[in-house]
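>>> quick one, structure for this:
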Amino acid sequence: MSGGLYGVATNRTYRRAGFGAAVRRGSRPAIVVVDLTRGFTEDSYPSGADLTEVVAATTRLIEAARPAEVPVIFTAIAYTEAEASGDAIAWLRKAPGMRTLVEGSEAVAVDPRLPMRPGHDHLVVKKGASAFFGTSLAATLTGLGRDTVVVCGATTSGCVRATVVDAVQSGFPVLVPRACVGDRAEGPADAALFDIQAKYGDVVTLDDAVGYIGSVPAPAAPDAARRSHRRGDST
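Next up, the predicted model:
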């Protein structure tokens, strides 16, 4: 019998610690697409990798969300010219390859293969790893009445993991479709997914995530909502 990614002893230790329980899925999810911008999805950029399969899987999930009007929130890391060329941001000193992620450049544009709807889908611009840190994401999710977050994007070991941790800390159960996240290397990605599954969210198949999103009831048509409201007023 396989001992899993890190062996029988590790699995036994984690079970004894009480990790790995299933999250409680809500009925009002949102999809958060973390940093699937060209600077991360194309290997011609210093910060990027070929994430064609991740983009395709995420596209399928987004399309499943449209009938029920499940909100889709995209994020992008973007710095001003001064920030990108300066010395003030510690993260850029540690990872100088990300200095190419400059506001207005193609590197920070959402991958055009994704079915983003400008003016309809949300876009959160961030400076750090987590989509929650220093942004309005938590307030946006709360304002939309969302109770569960499905996290996609890149990179699995970096911004995806940081976003998942902060989502849980903000009170949201989290699902991570394995096919919808990607990284530059397999080892860090596998370690991050192991950690997420153990402590922060459920790592699920794409079919599971699509089925869950597809089970969300479509909103009532305006005429039906008005009729329901009138019936309520008359009683």
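>>> can we go C-alpha only for contacts and neighbour counts from here?
Will do.
>>> so where do the strands sit in the chain?
For the chain, the strands defined by DSSP state E occupy 29-34, 72-77, 122-126, 148-154, 174-177, 181-182, 202-204.
>>> touching the last one from outside, list them.
Think strand 202-204. Strand 202-204 has contacts (Cα atoms under 8 Å, 6 or more residues apart in numbering) with 22-23, 174-178, 193, 196-197.
>>> the same query, at a cut-off of 10 Å, please.
Contact partners of strand 202-204, identified using Cα atoms under 10 Å, 6 or more residues apart in numbering, comprise 20-25, 150-151, 173-180, 193-197, 209.
>>> please check the residues you listed and keep the buried ones.
Buried members of the contacts of strand 202-204, scored by 16 or more other Cα atoms under 10 Å, are 20, 25, 150-151, 173-180, 193-197, 209.
>>> Gly182 and Lys127, how far apart?
Here the criterion is Cα to Cα, to the nearest Å. By it, Gly182 lies 20 Å from Lys127.
>>> out of the contacts of strand 202-204, which are inside helices?
193-197, 209 (DSSP state H).
>>> which pair of the residues you listed spans the longest distance?
Within these, two members stand farthest from each other by Cα to Cα: Asp195 and Ala209, at 19.2 Å.
>>> just give me the residue right at the centre of the protein.
Nearest to the mean C-alpha position of the chain, counting by Cα atoms, centre = their mean, stands Val151 at 2.7 Å.
>>> from Trp91, how far out is that residue?
Distance, Val151 to Trp91, by Cα to Cα: 23 Å.
>>> swap in Arg60?
From Arg60 over to Trp91 (counting by Cα to Cα), the distance is 33 Å.
>>> between those two, who's got more neighbours?
Taking other Cα atoms under 10 Å, Arg60 and Trp91 do not tie; Arg60 has more neighbours (17 against 14).
>>> second input sequence below; structure requested for side-by-side comparison:
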Amino acid sequence: MSEEIFDLELLQKMFKRAKEIHTERGFQKRVGYGKKPGIITVDLANAWTKPGHAFSCENMEEVIPNVRRVLDAAREKNVPIFHSTTGYNPNGYQDIGRWADKIPLDELKLGEDWLDIDERLNPQKEEVVFVKKTASCFNGTPLQYWLTTHGVDTLIVVGATACACVRHTCMDSTELGFRTIVPEGTIADRVPGAVEWNLFDIDAKFGDVDPLDTVINYLKGIDTIQKRDVTANSV
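You can find the predicted model right below:
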């Protein structure tokens, strides 16, 4: 169905011309990589990664293995990893906001398996899993505090969806002073063209969208990060 209504070749022609315009005007510069990365997986819970839910996304058979490659490379160097999911209290939905006037947030019920991080990502016990209520992983959460505590200067963003939660997380990441990196092939959405368009625009304005192997090679090339000993300074 998607192939019948979506012409990727035409979109790529549009991007080529748009990139020329951006470059001529000084857009699409590179932020580059720092010395201490962190990873945020955006809503890679079952409701987004598996079929049968209102929030189910396309191309997960490609996205999940690619994200797993990023995570495995990061784990080898003790890079801090954070996983977000989005959910609401079904007993009255007092924690739901105006966003629910536009999209079916009531389908994201706290306590259901749909909100669990996809087991194919093999989340580790030391990796933080947190619930957010809005699009950005930063809005109303301690994510910035956690990243700062770990000394993170480069945030690698993977997940869903390109047009909302990934995009807003990238925007906030850059505005909070982090070098923002998005690996190609690690972003999903429900609508044809949404990934391509939003990655193009993120790369033009908010962060670097780089080839998957470039990001993995960066992770493999950094010094192993010493894990924080939270008991060392206890009183």
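>>> sorry, back to before: tell me which of Gly182 and Lys127 of the first structure has more neighbours.
Gly182 (26 against 19).
>>> against Val125 of the first structure, how distant is the more buried one?
20 Å.
>>> what is the equivalent residue in the first structure for Thr49 of the second structure?
Under the alignment by TM-score structural alignment, Thr49 of the second structure pairs with Thr41 in the first structure.
>>> what do you get for Val63 of the second structure?
Using TM-score structural alignment, Val63 of the second structure lines up with Val54 in the first structure.
>>> how about its match, nearest residue that isn't a chain neighbour?
Distances taken as Cα to Cα, 6 or more residues apart in numbering put Cys180 closest to Val54 of the first structure, at 4.8 Å, once the chain neighbours are dropped.
>>> the aligned residue in the second structure for the one you found: what's it in contact with?
Under the alignment (TM-score structural alignment), Cys180 of the first structure pairs with Thr186 of the second structure. Taking Cα under 10 Å, 6+ apart as the criterion, Thr186 of the second structure is in contact with 41, 59-60, 62-70, 157-160, 162, 195, 211-212.
>>> next one: Asp147 of the first structure
By Cα under 10 Å, 6+ apart, the contact list for Asp147 of the first structure reads 24-30, 141, 171-174.
>>> repeat that for Phe130 of the second structure.
The contact partners of Phe130 of the second structure, taken as Cα under 10 Å, 6+ apart, are 43, 82-87, 137, 141-143.
>>> and these, which of them are buried?
Among those, the ones that count as buried by 16+ other Cα under 10 Å are 43, 82-87, 137, 141, 143.
>>> so how far is Leu5 of the first structure from the counterpart of Glu196 of the second structure in the first structure?
Counting by TM-score structural alignment, Glu196 of the second structure corresponds to Asp190 in the first structure. Asp190 of the first structure sits 8 Å away from Leu5 of the first structure, going by Cα to Cα.
>>> more crowded one of the two?
Neighbours were tallied for Asp190 of the first structure and for Leu5 using other Cα under 10 Å; the higher tally belongs to Asp190 (15 against 11).
>>> Gly4 is in contact with that one, correct?
No - in this structure, Asp190 of the first structure is not within contact of Gly4 by Cα atoms under 10 Å, at 11.2 Å.
>>> tally of neighbours for Ser215 of the first structure?
13.
>>> from Ala73 of the second structure, how far out is the residue mapped onto it from the second structure?
With TM-score structural alignment as the criterion, Ser215 of the first structure lines up with Gly221 in the second structure. Distance of Gly221 of the second structure to Ala73 of the second structure, given as Cα to Cα: 10 Å.
>>> identify the contacts common to these two.
Val215.
>>> on that earlier part again, make a markdown table from the ones in helices among the contacts of strand 202-204 of the first structure and add distance to Ala82 of the first structure to it.
Formatted as a markdown table, those follow (distance: Cα to Cα, whole Å):
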| residue | distance to Ala82 of the first structure |
| --- | --- |
| Leu193 | 35 |
| Phe194 | 38 |
| Asp195 | 36 |
| Ile196 | 35 |
| Gln197 | 38 |
| Ala209 | 40 |
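>>> Pro112 of the first structure: which of these is nearest?
So of these, ranked by how close each gets to Pro112 of the first structure (Cα to Cα), first place is Ala209, at 22.6 Å.
>>> isn't the closest one up against Val176?
Yes - between Ala209 of the first structure and Val176 there is a contact under Cα under 10 Å: 8.2 Å.
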